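**Q** predicted model and sequence follow; I will ask about them next.
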Amino acid sequence: MTTFAHPATPHGVFDHRMAVFDTDAEFLTAALPFLTEGLTAPGEPAPVAITTPARLALLRDTFGDAVGYVPHTDWYTGSAPNAIAQGAGYLAEHAGPGGRVHLLMEPDWTGRAGSSARERTEWIRYESLANLLFAPLATTALCVYDTRLAAPEVITQARRTHPDTGGYEDPYLLTAELDAVPLPEAPADAEPLPVDAVAAWAGARGLAAADAELFAAAVGEAAHSLGPHRAEVRVWGDAPACVAELRVPGHLDDPLAGFVPPPGGLRPEPGQGLWFARQVCAYVDVRGGTGPAATTAVRVQYGR
């Protein structure tokens, strides 16, 4: 298996900011100047606010139709990788030259993003990797955190992912820390299975035929992304949380694996490797060992 070094991080002008508040008045204190900055920025389309319907109404009272408004339940509709695809697609279609646009952004902490410790960790990973993924772009993002909705540990961790907080940490180091947490052991009844038998197995464990085929395709894309070595595959679980774990020799040292949008379109398509798997599955976890006998494990879980 190929060993990947850290890719060179482009030195762009992505401006990734954070604001924390616990009242609507404090929210407006942060949001109004930010959106006004976007309205007066040369070469930019109108700024966009992605937040709760109640906060959108507050902003509309000031800006009327001059600003774009998106309920955050329409933007954050799935996993953190889905949010990356949503953001990349929006910038490609609507941003000004070089990705120029101001985006005020707030995940739905009463929904999936705040539903479990695992989901909260995935969102912190997303916030950290955004600094690398969008580095080449002239996008300005203000991530707003309401202490009444976001858990205290989320806000503490989020300060490590925004360069303007004073607590910012290198995304490579932060994601390495997240990936150092071992995955739960596979259950004793996990069974070895060829990749081409995954669809039939998943169907027998309760996934509908279309879902079983999609899960099998994700496992196949993950296997293809891991290089020429034939992956050892074990499967376990029942619908909807069918799980496959692939292991190959070597060390995958790239925290952006499967997060970088593919050229030519953002919709999941065959041939996209880990991007495809991350888009169609609830979770894709990558763990790489160290040393000459290292192995890389990729664990793919279809549903939550």
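**A** Nice, thanks for sending it over.

**Q** contacts and neighbour counts: CA atoms only from here.
**A** OK.

**Q** is it fair to say Ala297 lies in a strand?
**A** Yes - assigned with DSSP: H, G, I helix; E, B strand; the rest coil, Ala297 falls within a strand.

**Q** so it sits against Arg287, correct?
**A** Yes - the pair Ala297 / Arg287 is scored as a contact, 5.2 Å apart, by CA atoms under 8 Å.

**Q** who's more crowded, those two?
**A** Ala297 (24 against 19; other CA atoms under 10 Å).

**Q** got the contact list for the more buried one?
**A** The neighbourhood of Ala297, defined by CA atoms under 8 Å, 6 or more residues apart in numbering, consists of Glu245, Leu246, Arg247, Val248, Asp285, Val286, Arg287, Gly288.

**Q** ok, the closest residue in space to the last one that isn't next to it in sequence - contacts?
**A** I take that to be Gly288. Closest residue in space to Gly288, ignoring its immediate chain neighbours: Thr296 at 4.2 Å, by CA to CA, 6 or more residues apart in numbering. Residues in contact with Thr296 (CA under 8 Å, 6+ apart) are Arg247, Val248, Pro249, Gly250, His251, Leu252, Val286, Arg287, Gly288, Gly289.

**Q** what's the answer for Pro182, then?
**A** Contacts of Pro182 by CA under 8 Å, 6+ apart are Arg287.

**Q** please apply the same query to Gln86.
**A** So Gln86 contacts Trp75 (CA under 8 Å, 6+ apart).

**Q** secondary structure element for it?
**A** helix 80-94 (DSSP states H and E).

**Q** contacting residues for Arg234?
**A** By CA under 8 Å, 6+ apart, the neighbours of Arg234 are Ala190, Glu191, Pro192, Leu193, Ala244, Glu245, Leu246.

**Q** and here is the other one:
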Amino acid sequence: MRTGAAAHHHGYYHEAVRYDSDDELLAVAVPFLLGGVEAGEPTFVALGERTGELVRSALPAGSGVEFLPGGDVYARPAAAIRSYRQLLAEQVAAGAGQIRIIGEVPPVSFGATWDWWARYESAINHAYDDFPLWSMCAYDTRITPPEVLADVARTHPRFATPDGRHVPSPTWTPPREYLRQGPRVVPDPLQAQPPAVELADPTAAEARAAVHKADQGQVPVVDLEDLVVSVSEIVTNALRHGRPPVRLRVWAGDDRIVATVSDGGEGPGDPFCGLLPVSGGAPGGLGLWITYQSCNHVTWQRDDGGFTLRLTAGKAYTG
């Protein structure tokens, strides 16, 4: 049985909270969370350290609200979707008629890596619609850039307000439409320099060797090996499913390695490709999904010249 504003809603009830003071955040979060506990619903908080402690201190002792490690949950978009879907499935299997979650994307993501978090906020309207979830995504307007707030309005069907209302977003855009639009990709400054390695129509083995060649110990070994596998997967996809020529470029910085794979095709047709495992065995879908969970930032661009994926290992440029 569903309760509150989502009482008569089927599937995912997705809201954003725009607040400009701590009191405004608490005015929305505390009734939302205590209402879930009172209704016997699994109720979770996945906020950052400061806002999480703010909410925790405002709740009564032994409230029954469970706190998730927000920084871990929101490490990478595809991984966040996978872990949340697992959590939601477990709660439904245990008999939950509704689950409540309030969370926030880390503010560090509001810079050059915002493009894939904007896509995350859009994609979860579809990814979580199998579950009786009511969630709120909190955004502090004091530190959130206007362009990010514009995307928040487009990716959330409604807003929860401090005075208890739940109002539709006038610029809400369904995910299939939103995700087909090209994201705003911020160039990595490394790309202003000549690449350390550039190959045309490389084999998967040559692509792996190119990444190893660019490595000078600037990224952890685990991150390097993840990038090696990801570049190999993406080059293989481009050779099999794209259009020639396929080009691999690799740049090496002090704290990251950036690789781009381009081909003359249009890229994946499924708008959720990368963020969700593609159903029906679509070409390249599983490899891109794995890549999104392995690299610290993945972007895509589609233009007259074809399709380009950019993969970053190490400390992603945040702008």
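**A** That came through fine. The model shown is predicted, which means the values in this text are computed figures rather than measured ones.

**Q** out of the contacts of Arg234 of the first structure, who's the most crowded?
**A** Greatest neighbour count in the contacts of Arg234 of the first structure, by other CA under 10 Å, goes to Ala244: 28 neighbours.

**Q** does that one sit in a helix or strand, and which one?
**A** Ala244 of the first structure belongs to strand 243-249, assigned by DSSP H and E.

**Q** name the residues that touch that strand?
**A** Here strand 243-249 of the first structure makes contact (CA under 8 Å, 6+ apart) with 1, 219, 222-223, 226, 229-237, 293-302.

**Q** after superposition, how close is that strand to the second structure?
**A** If you overlay the two and look at strand 243-249 of the first structure, the average distance to its match in the second structure is 2.7 Å (mean CA distance after the TM-score superposition for the first structure).

**Q** packing partners for the helix or strand following that strand?
**A** Toward the C-terminal end, the helix or strand that comes next after strand 243-249 of the first structure (DSSP H and E) is helix 274-280. Judged by 3 or more CA pairs under 8 Å, 6 or more residues apart in numbering; DSSP states H and E, helix 274-280 of the first structure is in contact with helix 80-94, helix 209-225.

**Q** next, the angle from the longest one to strand 243-249.
**A** Which is helix 209-225 of the first structure. 10 degrees (axes from the mean of the first three to the mean of the last three CA atoms, to 10 degrees).

**Q** didn't Glu41 of the second structure look like it was pressed against Ala94?
**A** No - applying CA under 8 Å, one finds Glu41 of the second structure not in contact with Ala94, separated by 11.1 Å.

**Q** Trp117 of the second structure in helix, strand or coil?
**A** Applying three-state DSSP: Trp117 of the second structure is helix.

**Q** give the equivalent position in the first structure for it.
**A** Alignment note: Trp117 of the second structure maps to Trp123 in the first structure; criterion TM-score structural alignment.

**Q** how much space separates Phe44 of the second structure from Gly62 of the second structure?
**A** The spacing between Phe44 of the second structure and Gly62 of the second structure, counted by CA to CA, to the nearest Å, is 14 Å.

**Q** neighbour count: the two, which is higher?
**A** Between Phe44 of the second structure and Gly62, Phe44 has the larger neighbour count (other CA under 10 Å), namely 20 against 7.

**Q** the more buried one is in what secondary structure piece?
**A** Per DSSP H and E: strand 43-46 holds Phe44 of the second structure.

**Q** who are the packing partners of that strand?
**A** Counting by 3+ CA pairs under 8 Å, 6+ apart, strand 43-46 of the second structure packs on helix 22-38, strand 66-67, helix 70-73, strand 99-103.

**Q** give me the mean deviation of the second one from the first structure.
**A** Between strand 66-67 of the second structure and its aligned stretch in the first structure, the superposed structures give an average distance of 1.1 Å (mean CA distance after the TM-score superposition for the first structure).

**Q** and Ala37 of the second structure, how many neighbours?
**A** No, residue 37 of the second structure isn't Ala; it's Val. Other residues close to Val37 of the second structure by other CA under 10 Å number 18.
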